[in-house]
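> Got a predicted model here, sequence first, then my questions.
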Amino acid sequence: MSNIINAIYNLVTDFENNFNRENHGLNRANQMGEALEEWVKDLFANTLHTQNEQQRLARLSETFSYLGNQNNPPDMILKNGDAIEVKKVIGKDATLALNSSYPKDKLLASSPLLTQECRNCEPNWREKDIIYVVGVVPKNQPLQSLCMVYGVDYAANHMIYERIRHTIVTGIQQIPDVEFTETNELAKVKKIDPLGITDLRVRGMWSIANPFKVFNYLYQRDFERPFNLMCLINLEKYQSFNNTEDIEQLVGQVPDFSIADVMIKNPNNPAQLKPAKLITFKR
């Protein structure tokens, strides 16, 4: 069963920050988001150098229980493991656009934004930890920075966001003389004009600060180097893995790779701190 430790190991021991799957047609600048996502799949599935597409697909099927689409979260789910959401930005501290989906501390099977295929990808699952994988990919350049951080260490409890969303939806629905229809968005207004031929969709456009900016009290990138990795894993999650020795043995063997004990802010109450592992690498 693959996990974030496997991905870190594969990245550090077999480093390559160019997306070179030409058979996917993903080298064009306008497709770098898709290329980053395919590269992340390869990190977790250990298929970075698998050129035979049938073999790669078979390995992806063994690694993931769900591979999503651009319109519904998440991007992928590891079999009996964590969900993964991949975000590409161009600027080094650019804000992450989440569109209609607010930030997630956990992936909940009850979320209306999930597809039925996602809910049924594993028997009776109710919630999963979610990893945000954020890549900084400037135009026409290779990947410069990568961050992996768990939602529980990055975003507040989903009820914080849901309360705001519910308040807005309730307020909109109290507008008199407007015909609403059921929707997963904030609102959908039907038949606005006298002919009844115009509709209005009211959408939420959520965004969240770049994790490199959020956690700058712990880590700063070395922009003199072509690539920087930051990975944050809270201690409870880190200790739940049975393969952490795989990366711990790389400390002192792989240049510029380190694992440090740190204290991070609780997203629900920044006055509280919790222990975590800060894993960094640069080339």
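Thanks, I have it. Numbers count the residues shown, from 1 in each chain.

> make it CA atoms for all contacts and neighbour counts henceforth
Will do.

> Please, where are all the strands along the chain?
Taking DSSP state E, the strands of the chain run over residues 64-69, 72-78, 83-89, 96-99, 106-108, 127-136, 145-150, 179-180, 187-190, 200-202, 206-208, 228-234, 257-266, 269-282.

> And the fifth one, what does it pack against?
With contacts defined as 3 or more Cα pairs under 8 Å, 6 or more residues apart in numbering; DSSP states H and E, strand 106-108 has these neighbours: strand 127-136.

> again, but for the shortest one
Taking 3+ Cα pairs under 8 Å, 6+ apart as contact, the helices and strands that strand 179-180 lies on are strand 187-190.

> since we're on the residue lying closest to residue 207 once chain neighbours are set aside, how many residues are nearby?
Closest residue in space to residue 207, ignoring its immediate chain neighbours: residue 97 at 4.5 Å, by Cα to Cα, 6 or more residues apart in numbering. Residue 97 has 18 neighbours, counted by other Cα atoms under 10 Å.

> Check it against this one:
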Amino acid sequence: MRMPDDWLQVAPTVPKRYVGLWKRASYVDENYRDETTLRYWLQTPHWHADLGRSADRPAFDGISSLVQCSAMQLDWLCRGQAFAGPTRISGDLCYWDRQWDFQLRDTPDIGRMSFTSDSLIEDGVFGTYREVWLKQAGNAVDEHALQGHRPGDPQILLLATGGYFMYMRERDLRAAPASRARRQCAAGTASRSEQEAFADFDMSFGRYNDAGWVIESSTLPWREGDCIPCDTHGVPDIARMSDGRGSAWRQLEPVSIYDIPATTNRITK
């Protein structure tokens, strides 16, 4: 399949078989094999969210905020893996358009996809790797793609399908200072305040039913186990989910190819 000349001209709509929750079974490249990272990818008809948690996570018992974290805990949090955005499919190629990314990745994330009877295999296009994904839930009718931020505030996003959800709240840092903080964190020269500001990116995964929305895994570990009650519309109470930072939920509209944010990099082949 020929790579599109401009991925942003590919509508962010995926075939039905992609929709649902996927759990990564394995990752293999030329030098590394990983079968222990807990990684989930939630896909709606237009949007994706991806959250990874490595097996070497330190304990966070008794911790309830970034301020309380030790230097070791804070260093681990700054290496978080989470991203979200529209998904674009062209033949067997999948482009995860990372509109929001914990690590601020600036290279295209494109895989060549092949379905088997019980898995989805992703092979690298720009690098040699293979990931195997197993579907946990799919083809549900109760799908949500919502946003809840106030104008000018960090994005708040909720994706849900088949009893599972991903919630995301961006960090307050704008792009330039966040990129600078990332470089300093990687070099080990970031100040404590810079680390805290960079780590303050909330991506949380969990399950929901009529009783509430329960967080099972998060880039902010002290959120795990929280049960957010439903509002009158059956979605999580946004004030509780966002710690008072969100406004009312509203539909997250599919990204138009004619309305690409100015901050989005145009990815070509």
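Okay, I see it. These numbers come from a predicted model, not from an experiment.

> TM-score of the superposition?
For this chain pair, the superposition-based TM-score is 0.26 by TM-score structural alignment, normalised by the length of the second structure; 120 aligned residues with a Cα RMSD of 6.2 Å.

> returning to what we had before: how about the strands of the first structure, which one is nearest residue 42 of the first structure?
The closest of those to residue 42 of the first structure is strand 64-69. By Cα to Cα, the value is 11.1 Å.

> how much space between residue 127 of the first structure and residue 77 of the first structure?
Counting by Cα to Cα, to the nearest Å, the gap from residue 127 of the first structure to residue 77 of the first structure is 11 Å.

> between the two, who's got more neighbours?
Neighbours per residue (other Cα under 10 Å) separate residue 127 of the first structure from residue 77, with residue 77 holding more: 26 against 15.

> Spatially nearest residue to that one (excluding sequence neighbours)?
Leaving aside its sequence neighbours, residue 77 of the first structure sits nearest to residue 83 (Cα to Cα, 6+ apart; 4.2 Å).

> From residue 270 of the first structure, how far off is the one you found?
Distance from residue 83 of the first structure to residue 270 of the first structure, by Cα to Cα: 25 Å.

> So for the two, which sits in the more crowded spot?
More neighbours surround residue 83 than the other of residue 83 of the first structure and residue 270, with 26 against 10 (other Cα under 10 Å).

> show me what contacts that one?
By Cα atoms under 8 Å, 6 or more residues apart in numbering, the residues touching residue 83 of the first structure are 74-77, 107, 128-131.

> Residue 172 of the first structure: which of those is nearest?
Nearest to residue 172 of the first structure out of those is residue 107 (Cα to Cα; 27.0 Å).

> Might one say that the closest one is in contact with residue 130?
Yes - between residue 107 of the first structure and residue 130 there is a contact at 6.1 Å, judged by Cα atoms under 8 Å.

> Identify all contacting residues around stretch 232-246 of the first structure.
Stretch 232-246 of the first structure is contacted by residues 5, 9, 148-150, 153, 274-279 when judged by Cα under 8 Å, 6+ apart.

> all helices of the stretch 51-200 of the second structure, in order?
With DSSP state H, counting those that start in this stretch as the criterion, the stretch 51-200 of the second structure has helices at 71-77, 175-187, 192-199.

> Please identify the deepest-packed of those helices.
Comparing the helices of the stretch 51-200 of the second structure by mean neighbour count (mean count of other Cα atoms under 10 Å), helix 192-199 ranks first with a mean of 20.

> which other helices and strands contact that helix?
Looks like helix 192-199 of the second structure contacts helix 71-77, helix 175-187 (3+ Cα pairs under 8 Å, 6+ apart).

> which other helices and strands contact the next helix or strand after that helix?
Note on helix 192-199 of the second structure: by DSSP states H and E, the next helix or strand toward the C-terminus is strand 202-209. If you count contacts as 3+ Cα pairs under 8 Å, 6+ apart, strand 202-209 of the second structure packs onto strand 47-53, strand 164-169, strand 212-218.

> again, only using 10 Å
strand 38-43, strand 47-53, strand 81-90, strand 156-161, strand 164-169, strand 212-218, strand 227-228 (3 or more Cα pairs under 10 Å, 6 or more residues apart in numbering; DSSP states H and E).

> Give me the buried stretch members for that strand, please.
202-208 (16 or more other Cα atoms under 10 Å).

> Tell me what angle it forms with strand 164-169.
Orientation note: strand 202-209 of the second structure sits at an angle of 150 degrees relative to strand 164-169 (axes from the mean of the first three to the mean of the last three Cα atoms, to 10 degrees).

> Okay, angle between strand 202-209 of the second structure and strand 81-90 too, please.
Strand 202-209 of the second structure and strand 81-90 are oriented at 70 degrees to each other (the same axes, to 10 degrees).

> returning to what we had before: next, format the buried residues of strand 202-209 of the second structure as JSON lines and append distance to residue 51 of the second structure.
Formatted as JSON lines, these follow (distance: Cα to Cα, whole Å):
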{"residue": "202", "distance to residue 51 of the second structure": "10"}
{"residue": "203", "distance to residue 51 of the second structure": "7"}
{"residue": "204", "distance to residue 51 of the second structure": "8"}
{"residue": "205", "distance to residue 51 of the second structure": "7"}
{"residue": "206", "distance to residue 51 of the second structure": "11"}
{"residue": "207", "distance to residue 51 of the second structure": "14"}
{"residue": "208", "distance to residue 51 of the second structure": "17"}
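
> Give the burial count for residue 200 of the first structure, as a bare number.
12.

> how close does the spatially closest residue to it that is not a sequence neighbour get to residue 135 of the first structure?
Spatial nearest neighbour of residue 200 of the first structure, excluding adjacent residues (Cα to Cα, 6+ apart): residue 189 at 4.9 Å. Shown here: residue 189 of the first structure relative to residue 135 of the first structure, a distance of 37 Å by Cα to Cα.
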